[in-house]
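# what's the 3D shape of this:
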Amino acid sequence: RATRGKTLVARASEVDSPPTPPVAFVAPPVALALAYALVKASPLDQALTTFIEGNGYPQMFRDLAFPGFFYHWFHAANMAIVAGAMGGYGAWLGFETKAGRGTEPAWGSLTGATKSELHAQLMAGAGLIFLAGGLGGVTFMLTMQKTLFESPHAVTGFAELMLFATQAGLAFAMKNNPALRPAHATLGSITMGLLAMHAALGVKLGLGL
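You can find the predicted model right below:
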């Protein structure tokens, strides 16, 4: 009887849990493929070099004559803080929301936001800072007179930005289509996993410069 009861509960759980829309599993490989094509088969590196060098940012940083480790690891330190404080906490708030606790007050909110509201705010902010941080990383590479986009760190970085944009689109769409919520949760987990890989590749790149 106990075994039969567990089986019935498991089947009921399967019925109650909606299937995850395919976008959650299609988006990551598509983002990686597009990012690879963008990095390897486009003149993006030349365009960024022309723009950033043309505005004098690398020379400005060289003239400041900071210690070498500043140019080498400042980008990494900044992004690690954002990934941990905003991305990590924001992801946890997302899981809390998925578990049905999204209406509870969120710890650390200065405006009294709920867990669901702060999740959206933190992840949107993290995405924008990652975009700005990517430009900062490119600027420091040019400051150190290094070649752009030779590491897979660049590919995962562009893919990560694409997935953040996809997640934002899903978050907007699922307001009118709750069936997309499982896709948002699953893709969010994959996105954070890719972020960890991106960080590891960044450390490897930094150690090799």
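
# rest of the way, CA atoms for contacts and neighbours
Will do.

# now Leu148. Nearest residue, chain neighbours left out?
Distance criterion CA to CA, 6 or more residues apart in numbering; nearest residue to Leu148, sequence neighbours excluded, is Asp45 at 6.2 Å.

# cool, and Gly125?
Nearest non-adjacent residue to Gly125 (CA to CA, 6+ apart): Met86, at 7.8 Å.

# circling back: what about the residue nearest to Leu148, how many neighbours?
16 (other CA atoms under 10 Å).

# check which helix or strand covers the spatially most central residue of the chain.
The residue at the geometric middle of the chain, judged as the C-alpha nearest the mean C-alpha position with CA atoms, centre = their mean, is Glu160 (4.8 Å). Assigning secondary structure by DSSP states H and E places Glu160 in helix 152-173.

# next secondary structure element downstream of that helix?
Using DSSP H and E, the helix or strand that directly follows helix 152-173 along the chain is helix 181-208.

# give me the buried positions along that next one.
By neighbour count with 16 or more other CA atoms under 10 Å, helix 181-208 contains the buried residues 181-185, 187-192, 194-195, 197-199, 201-202.

# next: stretch 50-66.
Of the residues in stretch 50-66, Ile52, Glu53, Tyr57, Pro58, Gln59 count as buried by neighbour count, 16+ other CA under 10 Å.

# the structure of the following sequence is requested for comparison with the preceding one:
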Amino acid sequence: MQACSTAFRPAAATVARPARSAAGLPILAVARPKRAAVPAKAAKKEIQLQSTLAPMVALAAVNPLADFLQGQADYFSTLGLPQWLVQWGHPGNMAVVLFAMGIYGCGYLGWRIRLSEDAGEVAVAQDLHPKLAVGMTIFFALGALGGSMSMLMQGKDLWSSGHFTTGVIGLVLLGLQGMLSAFFEDDPNARGLHAYFGSAILALFLVHGALGLQLGLSL
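Next up, the predicted model:
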């Protein structure tokens, strides 16, 4: 019976012995490999590099444009164009765009959409208004290149006048104005903001035109 009880005695729980190294010393734990942490100084340096690269990228885009415009200005200067055309060609074209596409197409027709009670007039305005607004933006962008070449052909500084500054601001605001139309369906206030914001942009371009006239008379 003793032998039988001994045979059927539950086995004691086995305890794993710690592994031992080649030198016979116990190995308590093995660390899981982890990715090396980036030092704070290195992270700060990376942020500084990114903030430094931003204006460098902008300058990299401006310099080729300036070189392109200078090359075009040098070419057109060899054609013997009349001085009055070089000086007043850009202002004349942009005045037509501003009043025909801007004041009438964007301003007048835009407000007729909001205020008119004539369904036929509203339908015509809704058809023409976005087309003329897009056309004005495109012609203003192309006109900015033409005006820059005109300044270079006359040996003037390209980007230092108030006329240039208001033109750049106006083009940026036109892009934002166009984006507002994407929110007409979701936000009922977007149409009102679009109308008043567009009127403010047209006022800015009137100031831009006055500064351009002043600049042309000073050349």
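
# quantify their similarity with the TM-score.
Once the chains are overlaid, their TM-score stands at 0.71 when taken by TM-score structural alignment, normalised by the length of structure 1; 162 aligned residues with a CA RMSD of 2.2 Å.

# sorry, back to before: what helices and strands are in contact with the helix holding Glu160 of structure 1?
Using 3 or more CA pairs under 8 Å, 6 or more residues apart in numbering; DSSP states H and E as the contact definition, the elements that helix 152-173 of structure 1 packs against are helix 23-40, helix 115-143, helix 181-208.

# which one of the ones you listed lies nearest to Leu64 of structure 1?
Comparing those against Leu64 of structure 1 with CA to CA, the closest turns out to be helix 115-143 (11.1 Å).

# start and end residues in structure 2 for the closest one, please.
In the comparison with structure 2, helix 115-143 of structure 1 aligns to the range 125-153 (TM-score structural alignment).

# average distance between the matching stretch and structure 1?
Compared with structure 1 after fitting, stretch 125-153 of structure 2 deviates on average by 0.8 Å (mean CA distance after the TM-score superposition for structure 1).

# how far out from the middle of the chain is that stretch?
18 Å (CA atoms, centre = their mean, to the nearest Å).

# with stretch 176-188 of structure 2 instead?
Using CA atoms, centre = their mean, the distance between the centre of stretch 176-188 of structure 2 and that of its chain works out at 17 Å.

# what span of structure 2 lines up against stretch 189-203 of structure 1?
Mapped onto structure 2 with TM-score structural alignment as the criterion, stretch 189-203 of structure 1 occupies residues 199-213.

# distance from that stretch to structure 1 after superposition?
Once superposed with structure 1, the aligned residues differ from stretch 199-213 of structure 2 by a mean of 0.5 Å; criterion: mean CA distance after the TM-score superposition for structure 1.

# list the contacts of that stretch.
With CA atoms under 8 Å, 6 or more residues apart in numbering as the test, stretch 199-213 of structure 2 has contacts from 91, 95, 98, 102-103, 107, 162-163, 166-167, 170, 173-174.

# distance of the corresponding residue of structure 1 for Leu173 of structure 2 relative to Gly169 of structure 1?
For Leu173 of structure 2, the equivalent position in structure 1 is taken to be Leu163, counting by TM-score structural alignment. When CA to CA, to the nearest Å is the yardstick, Leu163 of structure 1 and Gly169 of structure 1 sit 10 Å from each other.

# and the two? Which one has more around it.
Higher neighbour count among Leu163 of structure 1 and Gly169: Leu163, with 25 against 12, using other CA under 10 Å.

# who wins for proximity to Gly68 of structure 1 among the helices and strands packed on helix 152-173 of structure 1?
When those are compared for distance to Gly68 of structure 1 using CA to CA, the nearest one is helix 115-143, at 10.8 Å.

# other SSEs contacting the closest one?
Applying 3+ CA pairs under 8 Å, 6+ apart, we find helix 115-143 of structure 1 packed against helix 44-54, helix 57-64, helix 68-81, helix 89-96, helix 152-173.

# adding distance to Leu142 of structure 1, write those helices out as JSON lines.
Supplementary listing: these in JSON lines, determined by distance: least, CA to CA, whole Å:
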{"stretch": "helix 44-54", "distance to Leu142 of structure 1": "7"}
{"stretch": "helix 57-64", "distance to Leu142 of structure 1": "6"}
{"stretch": "helix 68-81", "distance to Leu142 of structure 1": "10"}
{"stretch": "helix 89-96", "distance to Leu142 of structure 1": "32"}
{"stretch": "helix 152-173", "distance to Leu142 of structure 1": "14"}
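
# Ala85 of structure 1 matches what in structure 2?
With TM-score structural alignment as the criterion, the equivalent of Ala85 of structure 1 in structure 2 is Ala100.

# look at its match and say how many residues are nearby.
The tally of other residues near Ala100 of structure 2 (other CA under 10 Å) stands at 14.

# and the contacts of stretch 161-174 of structure 2?
Stretch 161-174 of structure 2 is touched from outside by 137, 140-141, 144, 159, 198, 201, 204-205, 207-209, 211-212, 215, with contacts defined as CA under 8 Å, 6+ apart.

# same question but for stretch 86-104 of structure 1, I mixed them up
By CA under 8 Å, 6+ apart, the residues outside stretch 86-104 of structure 1 that reach it are 114-120, 122-123, 125-126, 185, 188-189, 192.

# that's all I had, so thanks and see you.
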